[in-house]
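Student: I would like to see how this sequence folds:
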Amino acid sequence: MRPKVSVVIPFYNCPYIEHALQSVLSQSWEPYEIIVVDDGSTVHTDLIRPYFPRIHYLGKSNGGTASALNHGILHATGDYVAWLSSDDLFYRDKINNQVLFMEQNNLFISYTNFNFINAQSQLVQMNASLLFPSHLDYLRCFLQGNPINGCTVMFKREVFGAIGFFDESLPYTHDYDLWYRAILNGYAPVMLNQSLTAYRNHEGMGTLKYYDVIMAEAAATNARYKGPLQHLISSMGG
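Tutor: I've put the predicted structure just below:
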């Protein structure tokens, strides 16, 4: 039976939401459901209304991206869950290629390469993800920072029962934290080296506005898991 894919889109006052929705609706592998979690938006909600017949809209009070993701995942019913930020885009074969990759390799979590685009959706950089010569090099990278773009990730929905959900106390590094927990529980994300997502750089993005805060939070997250990951790497001969 063809696997079902739920796409979860956290939304908060984002003027690019239409582009995100159109990219999901244009997939060659039609998603089973598109879940838009409105995290207490006060503007741009009118951009979502034309899509109501084709999406599941979940409104909630503002709690941050991790809260919105968890809310969407808990309501998802697909075999797989893909996360897309409301300012980014999926390329047409994103779901198709990633599901086939996961099915063929019996994976619980995968991620892909990606391209950078600008505010006008123009291509800025292709294949922006880091590549690693070995699995140990990949694991070592986490000791320095987060090498995975969250909006390229696809999960088997059942994996959240093993690794938990996004930590809602972390406004910015909830993804980094989850990758650490996935690795330490034997579910390390595996890369599909195809650029299937477009990541938008624009003036309103949080990674630019809150850079110093994000770096401090990332350092704290790294400190929390550094010891166990170093032990795992050593046990693998690294």
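Student: when you work out contacts or count neighbours from here on, use the C-alpha atoms and nothing else.
Tutor: Noted.
Student: what is the burial count for residue 120?
Tutor: Neighbours of residue 120 under the rule other CA atoms under 10 Å: 10.
Student: now do the contacts for residue 96.
Tutor: Contact partners of residue 96, counting by CA atoms under 8 Å, 6 or more residues apart in numbering, are 27, 28, 29.
Student: that one belongs to a strand?
Tutor: No: counting by DSSP: H, G, I helix; E, B strand; the rest coil, residue 96 falls outside a strand, being helix.
Student: with residue 136 as the reference, measure out to it.
Tutor: Distance of residue 96 to residue 136, given as CA to CA, to the nearest Å: 29 Å.
Student: now residue 99
Tutor: Distance, residue 99 to residue 136, using CA to CA: 25 Å.
Student: who has more neighbours, those two?
Tutor: Legend: neighbour count by other CA under 10 Å for residue 99 and residue 136, higher for residue 99 (23 against 15).
Student: what about the strands in the protein?
Tutor: Under the criterion DSSP state E, the chain contains strands at 5-11, 33-39, 56-60, 80-83, 89-90, 109-117, 123-125, 154-156, 190-200.
Student: out of those strands, flag the one nearest residue 175.
Tutor: strand 80-83 (10.9 Å; CA to CA).
Student: picking up where we left off before, and the strands of the chain as CSV, adding mean neighbour count?
Tutor: CSV is the format used below for these (neighbours: other CA atoms under 10 Å):
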stretch, mean neighbour count
strand 5-11, 27
strand 33-39, 23
strand 56-60, 16
strand 80-83, 24
strand 89-90, 27
strand 109-117, 22
strand 123-125, 14
strand 154-156, 23
strand 190-200, 21
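Student: compare with the first, here's sequence two:
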Amino acid sequence: MKKSNNPLVSIIIVVKNGEKFLQTAIESILNQSYKNYEIIVIDGNSIDKTPIIVQSYSQIRYFLQNSQGIANAYNQGIDEAKAELLTFLSCDDIWTYDKLKIQVDYMINNPKIQYVVGKVKFFLEERNLPPSGFKKELLEEDHIAKIMETLMVRKNVFEKIGKFNPEFLIAEDTDWFARCQDAKIPMKIIDKVFLYKRIHNNNASLNDPQYNQYILKILRESIHRKRKNLTDTKLCY
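Tutor: Below is the predicted model of the structure:
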């Protein structure tokens, strides 16, 4: 069967009390040059105007989160996704207008590649100071970013390595990317800025004191997987 040159893309937004920046994020989707997409919003039971904002857009499929935690919210979005190509956007970030088009074209032309990421440009929200965990020099130039908001991934990758681990209350994406790398899932870094990432006082992971503990746990688990893979490889000979 011939592959479509205009495949559906599922865009997943996970949000809780994101009224301040949510509309700008959604508009950056609606302004995409690539138009064949669905938008899925998983709302962690917001008590602000988030539900009103989301439901004002007829294009959005809106769901209340049926569990707790960011990882479970992402997983719910994945389960609801109708497309084979999945992307993710945070409620306080902004995509470049050509993000979907460039990534879709690459995935069509390179069927062996299972996911792609790109570059990010950080910017500081007006009248905000960088959180204590943020390195100010990151504001000075573009950076390669293996993060959810620059990602486009084939849905079957989640079948191969699993979805996001709810054990990680933050850094769930770091764990997932580490599992992809350890499993040698074919990927590509596209040398293009796809994301403007807003830095502000309420950036969740940057303000969480447990972040470093989760990173250490992810590193330990990655080392364990690599050792197991090496042992299994030796046993095959």
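Student: same list, the strands of structure 1, but as a markdown table with distance to residue 45 of structure 1 please.
Tutor: A markdown table is the format used below for these (distance: least, CA to CA, whole Å):
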| stretch | distance to residue 45 of structure 1 |
| --- | --- |
| strand 5-11 | 9 |
| strand 33-39 | 8 |
| strand 56-60 | 10 |
| strand 80-83 | 19 |
| strand 89-90 | 18 |
| strand 109-117 | 23 |
| strand 123-125 | 27 |
| strand 154-156 | 26 |
| strand 190-200 | 20 |
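Student: name the nearest residue to the aligned partner of residue 116 of structure 1 in structure 2, ignoring sequence neighbours.
Tutor: In structure 2, residue 116 of structure 1 lines up with residue 122, judged by TM-score structural alignment. Excluding its sequence neighbours, the residue lying closest to residue 122 of structure 2 (CA to CA, 6 or more residues apart in numbering) is residue 197, at 4.8 Å.
Student: counterpart of that neighbour over in structure 1?
Tutor: Under the alignment (TM-score structural alignment), residue 197 of structure 2 pairs with residue 199 of structure 1.
Student: now do residue 78 of structure 2
Tutor: For residue 78 of structure 2, the aligned residue in structure 1 is residue 73 (criterion: TM-score structural alignment).
Student: list the contacts for residue 194 of structure 2?
Tutor: By CA under 8 Å, 6+ apart, the neighbours of residue 194 of structure 2 are 95, 96, 98, 99, 118, 119, 120, 150.
Student: now with 7 Å, please.
Tutor: Counting by CA atoms under 7 Å, 6 or more residues apart in numbering, residue 194 of structure 2 makes contact with 95, 96, 99, 118, 119, 120, 150.
Student: isn't residue 166 of structure 2 right up against residue 72?
Tutor: Yes: using CA atoms under 7 Å, residue 166 of structure 2 makes contact with residue 72 at a distance of 5.9 Å.
Student: ok, these two, which is more surrounded?
Tutor: In this view residue 166 of structure 2 and residue 72 are compared by other CA under 10 Å, and residue 72 has more residues nearby, 22 against 16.
Student: ok, that one - contacts?
Tutor: Shown in contact with residue 72 of structure 2 (CA under 7 Å, 6+ apart): residue 166.
Student: gap between it and residue 169 of structure 2?
Tutor: Per CA to CA, residue 72 of structure 2 is found 10 Å from residue 169 of structure 2.
Student: that older thread, okay, the contacts of residue 96 of structure 1 in JSON lines with neighbour count and distance to residue 213 of structure 1 next?
Tutor: Shown next, in JSON lines, are these (neighbours: other CA atoms under 10 Å; distance: CA to CA, whole Å):
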{"residue": "27", "neighbour count": "16", "distance to residue 213 of structure 1": "35"}
{"residue": "28", "neighbour count": "14", "distance to residue 213 of structure 1": "39"}
{"residue": "29", "neighbour count": "17", "distance to residue 213 of structure 1": "38"}
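Student: alignment lookup: residue 217 of structure 1 to structure 2.
Tutor: In structure 2, the residue paired with residue 217 of structure 1 is residue 214, using TM-score structural alignment.
Student: just the endpoints, please. Distance across stretch 183-193 of structure 1?
Tutor: End-to-end span of stretch 183-193 of structure 1 (CA to CA): 19 Å.
Student: which residues touch that stretch?
Tutor: Stretch 183-193 of structure 1 has contacts (CA under 7 Å, 6+ apart) with 108, 109, 110, 111, 112, 113, 163, 182, 229.
Student: what is the neighbour count of whichever residue in structure 1 pairs up with residue 184 of structure 2?
Tutor: With TM-score structural alignment as the criterion, residue 184 of structure 2 lines up with residue 186 in structure 1. By other CA under 10 Å, 11 other residues sit near residue 186 of structure 1.
Student: check the gap between residue 186 of structure 1 and residue 180 of structure 1 for me.
Tutor: The value you get for residue 186 of structure 1 to residue 180 of structure 1, if CA to CA is used, is 10 Å.
Student: check residue 101 of structure 1 too.
Tutor: The gap separating residue 101 of structure 1 from residue 180 of structure 1 is 22 Å, by CA to CA.
Student: more crowded one of the two?
Tutor: residue 180 (25 against 16).
Student: quick one: contacts for the more buried one?
Tutor: Residue 180 of structure 1 is in contact with residue 225, counting by CA under 7 Å, 6+ apart.
Student: now it: how far from residue 140 of structure 1?
Tutor: 11 Å.
Student: just residue 198 of structure 1 next, same as before
Tutor: From residue 198 of structure 1 to residue 140 of structure 1 the distance is 26 Å (CA to CA).
Student: the residue most central in space within structure 2: what's its closest spatial neighbour, skipping adjacent residues?
Tutor: Centroid-nearest residue in structure 2, with CA atoms, centre = their mean: residue 148, separated by 1.8 Å. In space, residue 148 of structure 2 comes closest to residue 88 once its chain neighbours are excluded; the distance is 5.7 Å by CA to CA, 6+ apart.
Student: structure 1: which residue goes with the one you found?
Tutor: So residue 88 of structure 2 corresponds to residue 83, using TM-score structural alignment.
Student: brilliant, that's me finished.
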